[in-house]
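Asks: I'll drop the sequence and a predicted model, then ask my questions.
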Amino acid sequence: MRSFLFRCGLLGLFALAAAAGVRGAERCANGPLPERPDTLRILGVGNSFTDDGMMYLPDLLRAAGIGNVVLGRLYFPGCSLEQHCRFYEDDAANYTYYKSTANAWETVSGRAALTDALEDERWDIVVLQQASHFSGLYETYVPWLERLIGIVLSHNANPALCLAWQMTWAYAGDSDHWGFAAYGGDGRRMYEAIVGAAGRMRANRGIDVLIPAGAAVQRARATVETRRDMTRDGYHLDLGAGRYVAACAWFEALIAPTLGVSVWGNAFRIPEGGPETTPVDEATARRCWSAAAEAVRNPFGGTEGAGAIRP
């Protein structure tokens, strides 16, 4: 069992101040997004909602002609901030670790520890999130987000590491997920709680780089016709348009400002693929780009529609 002492930094982030061999007690501020790096390295630490958000990023990158992005994805089903910290304390190799180095996902290990992924690359950006059912309950972030931030900082070799946060999406109105009860089974109420918790997280912990996948999905739901509110089971995203709009939000939030390439005009499409896959044609792609761009521009704003679509 490792013990930690965390202290607040200039932006509300925390550095690990005690534990044998732990680096970075002097770290007290979040690094900015990198600008035009030779290679951009992004790691997502999360669960199936991280998978949903990142799954089509390699496809969007390939279609945009971008070949200098390394992606990592650390997955454990339903993993919360607290569970990540517990796994770290126990040095548990419970994750599946996926990686994309040439715009295609590959499985690195089915028995990975948190440190295996954190130390695998000199990551420029590490993306965190809360488990979807807890995402609107800010009390579940404390003290676990603070501790997880310290763990990430202590196991990354990049002194300019940028921490980012994926804002997850609300469940479909007919979702039977047990966690939906905390929001009265009301999708709008859940969404507003998620937005509120993300705002408190940013104010209190200083992670100001947001990937508003939830806001993008909420906007797209107003203009893209899919089954079950863009989900395949009431909570995980539809394998077509749902995952597509979430990936567009990741692209606009991280790729556009670092590499100068927007998702607008991206040629990646998703054909018909069965009841869990809403196809992405030209019209649907444009609606998803618009929803993602508006969400990144205003993650805490109105979500009644996708707004004006570019000509």
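Replies: Now that the structure is in, tell me what you want to look at.

Asks: C-alpha only now, for contacts and for neighbours.
Replies: OK.

Asks: Helices of the stretch 201-311 of the chain, start to end?
Replies: 213-220, 241-250, 256-259, 282-297 (DSSP state H, counting those that start in this stretch).

Asks: For residue 253, give its distance to residue 184.
Replies: Distance, residue 253 to residue 184, by CA to CA, to the nearest Å: 31 Å.

Asks: Which one of these two is surrounded by more residues?
Replies: More crowded of residue 253 and residue 184, by other CA atoms under 10 Å: residue 253, with 25 against 10.

Asks: Neighbours of the residue nearest to that one when sequence neighbours are not counted, how many?
Replies: Among residues not flanking residue 253 along the chain, residue 211 sits closest, at 5.6 Å (CA to CA, 6 or more residues apart in numbering). Per other CA under 10 Å, the neighbour tally for residue 211 reads 30.

Asks: check contacts around residue 211.
Replies: 164-167, 249-250, 253-254, 296 (CA atoms under 8 Å, 6 or more residues apart in numbering).

Asks: switch to 10 Å and redo it
Replies: For residue 211, the contact set (CA atoms under 10 Å, 6 or more residues apart in numbering) comprises 53, 127-129, 164-168, 246-254, 292, 295-296, 299.

Asks: Same check on residue 250?
Replies: Residues in contact with residue 250, defined by CA under 10 Å, 6+ apart, are 53-54, 56-57, 166, 210-213, 216, 244, 256, 263, 292, 296.

Asks: those strands in the stretch 151-300 of the chain, which residues are they?
Replies: Counting by DSSP state E, counting those that start in this stretch, the stretch 151-300 of the chain has strands at residues 162-166, 209-211.

Asks: A further structure is provided below for comparison with the first:
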Amino acid sequence: MLRRTLLALPLLTLYAPLLSAEEAAPTTVRLLTVGNSFSANATKHLPGLAKAAGKTLIHTPLVIGGASMQVHLDKAKLHEANPADPKGCYTSKRGLKESLAAEPWDVITIQMASIKSHDIANYRPSATELRDYIKKYAPKSEIVVHQTWAYRVDDPRFTKPAEKPGEPATQEAMYEGLTSAYNTIAKELGGLRIIPTGDAFHIADNDPQWRFQPDTTFNPKTAKQGELPNQKHSLHMGWQWKKGKDGKTTLGMDGHHANIAGEYLGGCCFFEVLFKQSCVGNTYVPKGLSAEDARYLQEVAHKAVAARGIETTAVKAAAAK
């Protein structure tokens, strides 16, 4: 088995700290995610992880592709002005107001559109307004900030000239910007907890024995249909061939969204924060992901969550290994 840097960490780092009896890990969590495709990515494997741990997850996703917090606020205002207007609804003629009141949500997550995540100005004043709106209609729920992740190192955002001033020029610059912005806004909103998927992606992307390395031998301009570069250890979709509406199959790059490994990593972060239990040793491994890689991603997620000071209980089966 490949020996990785993370696996060399002391055992206590991977399975501690432990919760006190008063902070026992919940067995059921009701989750409402107010987000976009990144929240959909990060929660795709959350049900599988919860089931394998003997937990009950009740999850309703409010997903608008590419949406910022302001987009959700605007949708809520449209619905309140005219409940019959489909532009103000998510599904079943239900707007944000009704969605917030639909369940006694334990946790409601909010996030920024990834393309805007690096600049704190994009969070103001919409983050405060969205928090206040949620508190008005779901006062007993905990609002948690979902930290999104930086794009893949070879994403066009970093390989082409910036379209406007202030754009991050590298993956590292994007991570630093979004991390600063999420930390700042979480503090401004009252010290909210953060689900650190962005931190977890950053840890894996900077692990010398794991991180993705662009295939410098691949030329997308001359690639024949079906040909793809070596994308080992990518956490993002990357290069892929897709058939368009016109029936033509073309090669495209998606350095934004998570692939199965990134989705699993995000799900592990969500699991630990929501259920206050370590994901290390969880037996759920989705098809297409090796058991070895799943274990590594579990440990990365746990390291990211622990670094945020979020306490989790140990998994007895995992601790015994």
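Replies: Okay, I see it. Here the structure is a predicted model, which means the values were calculated and not measured.

Asks: Looking at the first structure, name the residue matched to residue 273 of the second structure.
Replies: With TM-score structural alignment as the criterion, residue 273 of the second structure lines up with residue 253 in the first structure.

Asks: Was I right to think that match contacts residue 297?
Replies: Yes. Residue 253 of the first structure is in contact with residue 297 according to CA atoms under 10 Å; the separation is 8.9 Å.

Asks: Identify the contacts common to those two.
Replies: By CA under 10 Å, 6+ apart, residue 253 of the first structure and residue 297 have these common neighbours: residue 212.

Asks: ok, now which ones touch residue 182 of the first structure?
Replies: Applying CA under 10 Å, 6+ apart, we find residue 182 of the first structure in contact with 133-134, 136-137, 189-190.

Asks: are any of those buried, and which?
Replies: Buried by 16 or more other CA atoms under 10 Å: 133-134, 136-137, 190, out of the contacts of residue 182 of the first structure.

Asks: and these, which of them are in strands?
Replies: Using DSSP state E, no member of these falls within strands.

Asks: if we take those residues, which one ends up nearest to residue 310 of the first structure?
Replies: residue 190 (29.8 Å; CA to CA).

Asks: Aligned against the second structure, show me the partner of that closest one.
Replies: Superposed on the second structure with TM-score structural alignment, residue 190 of the first structure falls opposite residue 174.

Asks: Likewise for residue 266 of the first structure?
Replies: Checking with TM-score structural alignment, residue 266 of the first structure has residue 282 as its match.

Asks: Also residue 76 of the first structure?
Replies: By TM-score structural alignment, residue 76 of the first structure lines up with residue 64.

Asks: Identify the residues contacting that match.
Replies: By CA under 10 Å, 6+ apart, the neighbours of residue 64 of the second structure are 34-40, 71-72, 90, 113.

Asks: Out of those, grab the one that's most surrounded.
Replies: residue 38 (28 neighbours).

Asks: That residue belongs to a strand, doesn't it?
Replies: No. Under DSSP: H, G, I helix; E, B strand; the rest coil, residue 38 of the second structure sits outside any strand and is assigned helix.

Asks: Just to confirm, what residue in the first structure is aligned with it?
Replies: Checking TM-score structural alignment: residue 38 of the second structure goes with residue 49.

Asks: Touching, that match and residue 127? I think so.
Replies: No. The criterion here is CA under 10 Å, and residue 49 of the first structure misses it with residue 127 at 12.0 Å.

Asks: between these two, what contacts are shared?
Replies: In contact with both residue 49 of the first structure and residue 127: residue 166, using CA under 10 Å, 6+ apart.

Asks: Contact partners for the match of residue 190 of the first structure?
Replies: Contacts of residue 174 of the second structure (CA under 10 Å, 6+ apart): 114-119, 149-151, 157-158, 167-168, 180.

Asks: Of these, just say which sits nearest to residue 296 of the second structure.
Replies: After measuring these against residue 296 of the second structure - CA to CA - the closest member comes out as residue 149, at 18.2 Å.

Asks: distance of that closest one from residue 117 of the second structure?
Replies: When distance is defined by CA to CA, residue 149 of the second structure is 9 Å away from residue 117 of the second structure.

Asks: what's the answer for residue 74 of the second structure, then?
Replies: Where residue 117 of the second structure is concerned, residue 74 of the second structure sits at a distance of 19 Å (CA to CA).
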